[in-house]
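predicted model and sequence follow; I will ask about them next.
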Amino acid sequence: MNINVPRGTEDLLPKDTVKWQAIENAYHRLAKIYNYKEIRTPIFERTELFQRGVGDTTDIVQKEMYTFTDRGDRSLTLRPEGTASVARAFVQHKMHGLPEQPTKLYYIGPMFRYERPQQGRTRQFTQFGIEAIGSADPAVDAEVISFAMESYQTLGLKSLKLVLNSLGDHESREAHRQALVDHFKPVESELCGDCQQRLEKNPLRLLDCKVDKDHPAMQNAPSILDYLNEYSANYFEQVKKHLDHMGIDFVVDETLVRGLDYYTHTAFEIMSEAEGFGSITTLSGGGRYDGLIQDLGGPEITGIGFALSIERLLMALEAEKVDLEEDETIDCYVITMGEEAKYAGSKIVDQLRKTGISTDQDYLDKKMKAQFKAADRNKARLALIIGENELNEGIANLKNLETGDQKSISLEEIVEKVKAEL
């Protein structure tokens, strides 16, 4: 009986992980440029965190979470997204007390949602995200959006579209909420079962429904932008002005609501417009969250962040035919012939590795020609050849596999000579 990976998951083989490493390294570098520090949270949390943080009315909480009871009869959930965990850690460790504010954090890690697997959507996926917590400055919103756009452009993507909206503050949202209830109530029976429940609990979620998206009532639903109070409208204008000054193009979409309950004020998505990318065009999304930190027991401060799926990023890179620079080379391949030479080779391989030189050797007792082929498959820059005769003379032959040049060197000078050749 063959045991394969669970549905909705995948193995990443070495030919794949080299691309992942290139992306992860790029994001680590970009985070440093923007002065964000890495945080690592547990893969599973108490279920209540996501019920309170993400929202009971969201599809994530109602349909998609991997929840289980542990041996202590505690309800735990594999994290479906990153913001709630980061917010919990921020509160638990009293990071609001740090002298440098806002607290700027980033994370990379696996998330889990029970969804129908399809291209670009798996049950285990990897998110990169950032959170800036502790400032209500519209400039921080623009910084987070800039980071998101730059993260794609740095890797070579060009067919990008930034979509922006404001969800307003609590007062604005309540006014809009009532307008939505009044608008959809007359056609409630025509809506799907989920939307009928959302109408009372969180009518804003109706605008994100995939089932009823073509219903006539959706086309002329009240716009949140018509219900923004003076503060919210001014805040949104400042965010847009910052983006204009930064030269970041965007379009305003008044139907953009995002899929999580904690969003307020700025909400945004970045989409791929590359030909052949697929029907699900969203690459990433984010927004501001007033009240989330307080809901989790922290002080009354605000934050903003975004998250992206690395799987979908790879799809976009493929659609735009962007080849990541992948360094699969090694510095040196040690080729030996004879038993004593092999012992000497193991010592040399170990010496080279300890000085930071990437090195490998044959472990299958191949003939010399086959060992050279192995060096070529490993994309080695140099080959170090040692046979019984060379060993007796205290030398080795160092061959540059890129130029074909070869010379004899003393065994005592191997590390020095190999370094000089690289």
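Looks like it arrived, so ask away.

please make it C-alpha for all contacts and neighbour counts, starting now.
Fine.

Ile204 contacts Gln178, correct?
Actually, residue 204 is Leu rather than Ile. No. Applying C-alpha atoms under 8 Å as the test, Leu204 and Gln178 come out as separate, 10.0 Å apart.

below is an additional structure, to be compared with the one above:
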Amino acid sequence: MGNIQAPRGTYDVLPQESAKWQEIERTINELCNLYQYKEIRTPVFEHTELFQRGVGDTTDIVQKEMYTFQDRGDRSLTLRPEGTASVVRSYVEHKLFGQPDQPVKLYYTGPMFRYERPQAGRMRQFVQFGVEAIGSKDPAIDAEVIALAMDVYKSSGLKSLRLVLNSLGDTESRLAHKQALIEHFAPSIDEFCGDCQNRLEKNPLRILDCKVDREHPLMATAPSLADYLNEESAAYFTQVKDYLDELGISYVVDPNLVRGLDYYNHTAFEIMSEAEGFGAITTLAGGGRYNGLVEDLGGPESPGIGFAMSIERLLLALEMEKVEIGQDQSLDAYVIAMDAASKKKAVSIVRDLRANGISADMDFTDRKMKAQMKSADRKKARFVIVIGESELESGKAAVKEMATRDQQEVPFGELAESIQKKKSLEE
């Protein structure tokens, strides 16, 4: 038997990388707190029907990419391919629409699963951060959600960003556009791929998103949704743009922007990386308004807007822009024991230092002092505390500050206080 490796499309986040993840998660948590979005945690798997109804039967996700299985009770379950449907299911199930303050502002971070061809920044198990604001149809909340997404990227250190906007209109506008698309594509639909042929009647808007037929001449001449927006939809989109202007957020309007999920209407947006070398797929985040989704999942009328971003693609963009994060993992104190009796004391000193908020470590392989000093160097310890026979007798440890090489004797009971003082002077 050969060695067992991680399944295709999955990966391990090793300690040197997980520090970057933790920094991004801290940024997300702090910004969401500033914006007053509260964390929600939903199950990793749900009833398959949730995604069939919530994401849409005609989408690639439902048709081709879901990890679906029968459990022992013969129920069909699916590993979540995205976050919005689960959050809306929870919003309906727990009657959050009954809370006095609307919209309910929620965020989540967690693994999602899609069976697709793995490539840079796009895996079969990936981590998504997403935001949902449910219970308001105010264009100002659209602008706030977009601002929060932009802030996450900027606070992480990214600069080469492009925000692309479009309006998908309300139900009336979309129906008029849908009819125009059917009339446009129907005479030549047999020239398109099987997926597009299936979509023609159900969801012709998805034809515009097709990777196979994107060069077909009818794509370039397809009716634009912008021409079918009714007065109300056009006015809504204008207000969203006005709020973004007020916030100083620059954007590009792209009438061809179509989000890949069935539930979107009105505002749709994507944030792209313009970093050199990022690759062909430049989308970092995507989102939009979904005014009928809560009703589709059994709730009352509760308009919503949200976005989702891949943490892997954010890390890739940081790499392309050469932004270093997750660097500060230094150790405050490394305790060196010279012999077995000293080691007992070292164990209690390490515990005392940690109890006082000082990161501390020691040797657990009975190495000689020289090897322990090398270990302290590799770990970038700020202080080395040496305990031997003479230190045990005097009740004082030798404390060496690695940056200055200064050394002094400090009573065992005062080590934590002494190191805290030195740390605060440095900071």
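Received, thanks. Not measured: the values here are computed from a predicted model.

in terms of neighbours, single out the busier of Leu204 and Gln178 of the first structure.
Summary of the neighbour comparison: Leu204 of the first structure and Gln178, criterion other C-alpha atoms under 10 Å, with Leu204 having more neighbours (25 against 15).

now do that one against Leu260 of the first structure, distance only.
Applying C-alpha to C-alpha, to the nearest Å, the value for Leu204 of the first structure to Leu260 of the first structure is 10 Å.

same thing with Val415 of the first structure?
Taking C-alpha to C-alpha, one finds Val415 of the first structure at 56 Å from Leu260 of the first structure.

who has more neighbours out of these two?
Ranked by neighbour count (other C-alpha under 10 Å), Val415 of the first structure and Leu260 place Leu260 first, with 20 against 17.

check contacts around the more buried one.
Residues in contact with Leu260 of the first structure, defined by C-alpha atoms under 8 Å, 6 or more residues apart in numbering, are 54-55, 58.

corresponding residue for it in the second structure?
Using TM-score structural alignment, the partner of Leu260 of the first structure in the second structure is Leu261.

need the three-state assignment for its match.
Classification of Leu261 of the second structure using DSSP: H, G, I helix; E, B strand; the rest coil returns coil.

which of the helices or strands spans Glu23 of the second structure?
Glu23 of the second structure belongs to helix 15-35 when assigned by DSSP states H and E.

and Ala147 of the second structure, by the same measure?
Here Ala147 of the second structure is assigned to helix 139-156, by DSSP H and E.

now that helix, how far from the centre of its chain.
Centre-to-centre, helix 139-156 of the second structure and its host chain are 14 Å apart (C-alpha atoms, centre = their mean, to the nearest Å).

what does it rub up against?
24, 27-28, 31-32, 35, 131, 133, 236-237, 239-241, 243-244, 247, 249, 267, 271, 285, 288-289, 305-307, 314, 318.

quick one: residues contacting Arg199 of the second structure.
58, 206-207.

got the buried residues for the helix or strand containing it?
Under the criterion of DSSP H and E, Arg199 of the second structure resides in helix 194-202. Within helix 194-202 of the second structure, the residues that count as buried by 16 or more other C-alpha atoms under 10 Å are 195-197, 199-200.

returning to that earlier point: looking at the contacts of Arg199 of the second structure, state which has the most neighbours.
For these, neighbours were counted by other C-alpha under 10 Å; the highest total belongs to Ile207, with 23 neighbours.

which residue, neighbours along the chain excluded, lies closest to it?
Closest residue to Ile207 of the second structure apart from its sequence neighbours, by C-alpha to C-alpha, 6 or more residues apart in numbering: Cys196 at 5.4 Å.

again, but for Leu167 of the first structure
Excluding the flanking residues, the one nearest Leu167 of the first structure by C-alpha to C-alpha, 6+ apart is His265, at 4.6 Å.

isn't that neighbour up against Thr302?
No. At 10.6 Å, His265 of the first structure does not count as touching Thr302 under the criterion of C-alpha under 8 Å.

just the helices in the stretch 151-300 of the first structure please.
Per DSSP state H, counting those that start in this stretch, the stretch 151-300 of the first structure carries helices over the ranges 170-184, 193-201, 216-219, 230-245, 292-295.

for the longest one, buried residues please.
Applying a neighbour-count criterion of 16+ other C-alpha under 10 Å, the buried positions in helix 230-245 of the first structure are 232-233, 235-236, 238-240, 242-243.

show me which positions of stretch 321-329 of the second structure end up buried.
321, 325.

hang on, the earlier thing: wait, which of the buried residues of helix 194-202 of the second structure is closest to Gly9 of the second structure?
Asp195 (24.4 Å; C-alpha to C-alpha).

now do that closest one against Phe412 of the second structure, distance only.
73 Å.

now do Ala371 of the second structure
In terms of C-alpha to C-alpha, Ala371 of the second structure sits 23 Å off from Phe412 of the second structure.

if we can go back for a sec, residue contacts, the residue nearest to Leu167 of the first structure?
By C-alpha under 8 Å, 6+ apart, the neighbours of His265 of the first structure are 165-169, 232, 235-236, 287-289.

before we move on, what about Phe51 of the second structure?
Counted by C-alpha under 8 Å, 6+ apart, Phe51 of the second structure has contacts 62, 85.

can you tell me the element Tyr107 of the first structure falls in?
strand 103-112.

tell me where the stretch 301-422 of the first structure has helices.
With DSSP H, counting those that start in this stretch, the ranges of helices along the stretch 301-422 of the first structure come out as 310-319, 339-354, 368-377, 388-393, 414-421.

I figured Phe185 of the second structure hits Ala220, correct?
No. The pair Phe185 of the second structure / Ala220 is not scored as a contact, 11.6 Å apart, by C-alpha under 8 Å.

name the residue in these two with the higher neighbour count.
Phe185 (21 against 12).

roughly how far apart are the nearest residue to the more buried one once chain neighbours are set aside and Asp209 of the second structure?
Once flanking residues are discounted, Phe185 of the second structure sits nearest to Leu218: 7.2 Å by C-alpha to C-alpha, 6+ apart. Using C-alpha to C-alpha, we find Leu218 of the second structure at a distance of 13 Å from Asp209 of the second structure.

check Gln128 of the second structure too.
Taken as C-alpha to C-alpha, the span from Gln128 of the second structure to Asp209 of the second structure is 22 Å.

so the two - more neighbours on which side?
Gln128 (21 against 17).
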